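Chemist: everything below, folded, please.
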Amino acid sequence: MGFFLTIEGCEGAGKTTAKGVVLQWLKAAGREFIETREPGGTPLAEELRNLVLSEHEEQVSDTSELLMVFAARCQNLTQRIEPALAEGKVVVCDRFTDATYAYQGGGRGIDEQRIAVLEQLVQGDRRPDMTLLLDVEPELGLARARGRALEQGGSLDRIEQEAIEFFHRVRNVYLQRAERFSGQYVVIDGSQSIAQVEEQILKALQARLGNSFE
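Modeler: Prediction:
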């Protein structure tokens, strides 16, 4: 059977670094894997991602944003994630439904039950087998995100431009879910050095997956 591993965290938490560590570990373990992201992962889902993250002349309603996120997820699940899992591969996904509970639920204030209805419709019983949560104070994460945008000559996307209180709500929901689903989550202190973050991730991977890959 395949293994579904997701990487979660607020802006600037270090998800890209974490993904690199995970992929290198999987290569060393000789496991077949694919990587994907959300929103996104397929051509159509990437178009939806652009709609979610871009600024528009008209205001995007919270429910419209939620529906676009789940529409993209449905495509990613159908076209990439489920087929790879059926082939026994490891799927490494940058964000998944936990992000929806955090951003659209915590950040936007959408009722959790409304999200749960769409989750069941789109995913059925599919949940991540393991989630690495890169946790940092929002102030630090946003400073990193702004610095990255300046280095790359870009700008913050529509969601990255939200007020700091938005990201505090997002982080709080992430931490609540990590406590609630402790068997799924591993919380990584993303404020530490890259070497220290890498060490935490490798320990988590070995503890959760080491024996199953032998």
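Chemist: okay, CA-based contacts and neighbour counts for the rest of this
Modeler: Fine.
Chemist: touching, residue 178 and residue 171? I think so.
Modeler: No: with contacts counted by Cα atoms under 8 Å, residue 178 stays clear of residue 171, the gap being 10.5 Å.
Chemist: neighbour count winner among the two?
Modeler: It is residue 171, of residue 178 and residue 171, that has more neighbours when counted by other Cα atoms under 10 Å, with 23 against 19.
Chemist: quick one: contacts for the more buried one?
Modeler: Residues counted as contacts of residue 171 (Cα atoms under 8 Å, 6 or more residues apart in numbering) are 9-10, 102, 135, 138.
Chemist: sort out which residues of the strand or helix carrying it are buried, please.
Modeler: Applying DSSP states H and E as the criterion places residue 171 in helix 164-180. In terms of neighbour count (16 or more other Cα atoms under 10 Å), helix 164-180 has its buried residues at 166-171, 173-175, 177-178.
Chemist: which residues touch the residue minimising distance to the centre of the chain?
Modeler: Computing the C-alpha centroid of the chain and ranking residues by Cα atoms, centre = their mean puts residue 95 first, at 1.4 Å. Contact partners of residue 95, counting by Cα under 8 Å, 6+ apart, are 6-9, 37-39.
Chemist: which one among the residues you listed gets closest to residue 21?
Modeler: Within the contacts of residue 95, the smallest distance to residue 21 is 11.4 Å, found for residue 7 (Cα to Cα).
Chemist: how near is the closest one to residue 187?
Modeler: Note on residue 7: its distance to residue 187, by Cα to Cα, to the nearest Å, is 10 Å.
Chemist: if we can go back for a sec, now, the contacts of residue 95 that are in strands?
Modeler: Filtering the contacts of residue 95 for membership in strands, criterion DSSP state E, returns 6-9, 37.
Chemist: now show me the structure for the sequence below, then we'll compare the two:
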Amino acid sequence: MAGSFITFEGGEGAGKSTQIERLKSRLERLSHPVLVTREPGGSPRAEQIRSFILEGQAKQFGPFAEALLFAAARIDHLDKTIEPALRRGTHVLSDRFADSTRAYQGSLGNVDSGLIDGLERVALKGTRPDLTFILDLPAEVGLSRAGQRRASKGEGVDRFEQEDLSFHQSLRQAFLAIARSSPRRCAVINADRSADEVEEAVWAIIGERLPRLTTNPARPLDVA
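Modeler: Here you go, the predicted model:
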């Protein structure tokens, strides 16, 4: 059986990486094979493109050029990492995917939605997440969290974190709009609370949408 593909989206500081690691741990405790990946990146060539984008070198070429670079990275990510894992029955958890391009470059960069649709058709080749979590919280809270994280790790501000507050407020609305347009795939989670509370909310959605992941695959449920 093919693995499930789950993505996590949201603004800066929403806690995506934390929740991905927590979900990974829960699934592994149930003996599910799990692969954690990220975008941009997730494969050697895609990681090279990631560095170019997040260092701000692509910004001078405009949002459409950034969207093209994200699509190029996504093609390699899918070919080399995501699709092979899904085929061998591994569940894939990705920190960002195509929705981020639609939100950042599409909604905020004003790249025509038809162009974004075309890039998705070429890059995804029919591969879509089974479930997407939109971790939602006020932009001010997310930026504060992101700043604290950077300070603790001694990291600098990347290409997108350096944008002003209005950018991040608009980004939040862009993700919520994506969730409204794809309610069967997307689940909005209130991320403005403790990590433990968010984790339980994520797990509850997993139980509703992908119940096979809440049981040990080596111990199938008895059929009456």
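Chemist: so after superposing, what's the score?
Modeler: For this chain pair, the superposition-based TM-score is 0.95 by TM-score structural alignment, normalised by the length of the first structure; 214 aligned residues with a Cα RMSD of 1.5 Å.
Chemist: which of the ones in strands among the contacts of residue 95 of the first structure sits closest to residue 129 of the first structure?
Modeler: Each of those was checked against residue 129 of the first structure using Cα to Cα; the closest is residue 6, at 8.1 Å.
Chemist: isn't the closest one up against residue 92?
Modeler: Yes: in this structure, residue 6 of the first structure sits in contact with residue 92. The criterion is Cα under 8 Å, and the distance is 5.7 Å.
Chemist: and the two most separated of the ones in strands among the contacts of residue 95 of the first structure?
Modeler: Using Cα to Cα, the two most remote members of these are 9 and 37, lying 12.8 Å apart.
Chemist: who has more neighbours, those two?
Modeler: Relative neighbour count places residue 9 above the other of residue 9 of the first structure and residue 37, with 26 against 19, counting by other Cα under 10 Å.
Chemist: sec struct for the equivalent of residue 187 of the second structure over in the first structure, please.
Modeler: In the first structure, residue 187 of the second structure lines up with residue 186, judged by TM-score structural alignment. The three-state assignment at residue 186 of the first structure reads strand, by DSSP: H, G, I helix; E, B strand; the rest coil.
Chemist: just checking, residue 186 of the first structure touches residue 204?
Modeler: Yes: applying Cα under 8 Å as the test, residue 186 of the first structure and residue 204 come out as touching, 7.1 Å apart.
Chemist: more neighbours: these two, which one.
Modeler: Relative neighbour count places residue 186 above the other of residue 186 of the first structure and residue 204, with 21 against 18, counting by other Cα under 10 Å.
Chemist: nearest residue to the more buried one other than its sequence neighbours?
Modeler: Taking Cα to Cα, 6 or more residues apart in numbering, and ignoring the residues beside it in sequence, residue 186 of the first structure has residue 132 as its nearest neighbour in space, at 5.0 Å.
Chemist: secondary structure class for the one you found?
Modeler: For residue 132 of the first structure, the reduced secondary structure class is strand; criterion used: three-state DSSP.
Chemist: aligned to it, what sits in the second structure?
Modeler: The alignment partner of residue 132 of the first structure in the second structure, by TM-score structural alignment, is residue 133.
Chemist: list the contacts for that match?
Modeler: Under the criterion of Cα under 8 Å, 6+ apart, the contact list for residue 133 of the second structure reads 6-9, 186-189, 202.
Chemist: now the buried members of the residues you listed.
Modeler: 6-9, 186-189, 202.
Chemist: any idea which of those is closest to residue 146 of the second structure?
Modeler: Checking these against residue 146 of the second structure by Cα to Cα gives residue 9 as the nearest, at 14.8 Å.
Chemist: quick one: residue 105 of the second structure from residue 70 of the second structure, how far?
Modeler: Applying Cα to Cα, the value for residue 105 of the second structure to residue 70 of the second structure is 10 Å.
Chemist: check residue 99 of the second structure too.
Modeler: With distances taken as Cα to Cα, residue 99 of the second structure is found 11 Å from residue 70 of the second structure.
Chemist: so the two - more neighbours on which side?
Modeler: Shown here are residue 99 of the second structure and residue 70; by other Cα under 10 Å, residue 70 has more neighbours (25 against 21).
Chemist: from residue 53 of the second structure, how far off is the more buried one?
Modeler: Distance of residue 70 of the second structure to residue 53 of the second structure, given as Cα to Cα: 8 Å.
Chemist: on that earlier part again, which of the contacts of residue 171 of the first structure does the second structure keep?
Modeler: When you map the contacts of residue 171 of the first structure onto the second structure and apply both residues aligned by TM-score structural alignment, their matches' Cα atoms under 8 Å, the shared contacts are 9-10, 135, 138.
Chemist: checking residue 155 of the second structure next. Helix, strand or coil?
Modeler: Three-state call for residue 155 of the second structure (three-state DSSP): coil.
Chemist: tally of neighbours for it?
Modeler: Other residues lying near residue 155 of the second structure total 10 when counted by other Cα under 10 Å.
Chemist: now residue 193 of the second structure
Modeler: Based on other Cα under 10 Å, the number of other residues close to residue 193 of the second structure is 9.
Chemist: now do the SS call for it.
Modeler: When the structure is reduced to helix, strand and coil (three-state DSSP), residue 193 of the second structure reads as coil.
Chemist: what sits against it?
Modeler: Here residue 193 of the second structure is in contact with no residues (criterion: Cα under 8 Å, 6+ apart).
Chemist: from residue 132 of the second structure, how far off is it?
Modeler: Residue 193 of the second structure sits 19 Å away from residue 132 of the second structure, taking Cα to Cα as the criterion.
Chemist: ditto for residue 86 of the second structure
Modeler: Residue 86 of the second structure sits 16 Å away from residue 132 of the second structure, taking Cα to Cα as the criterion.
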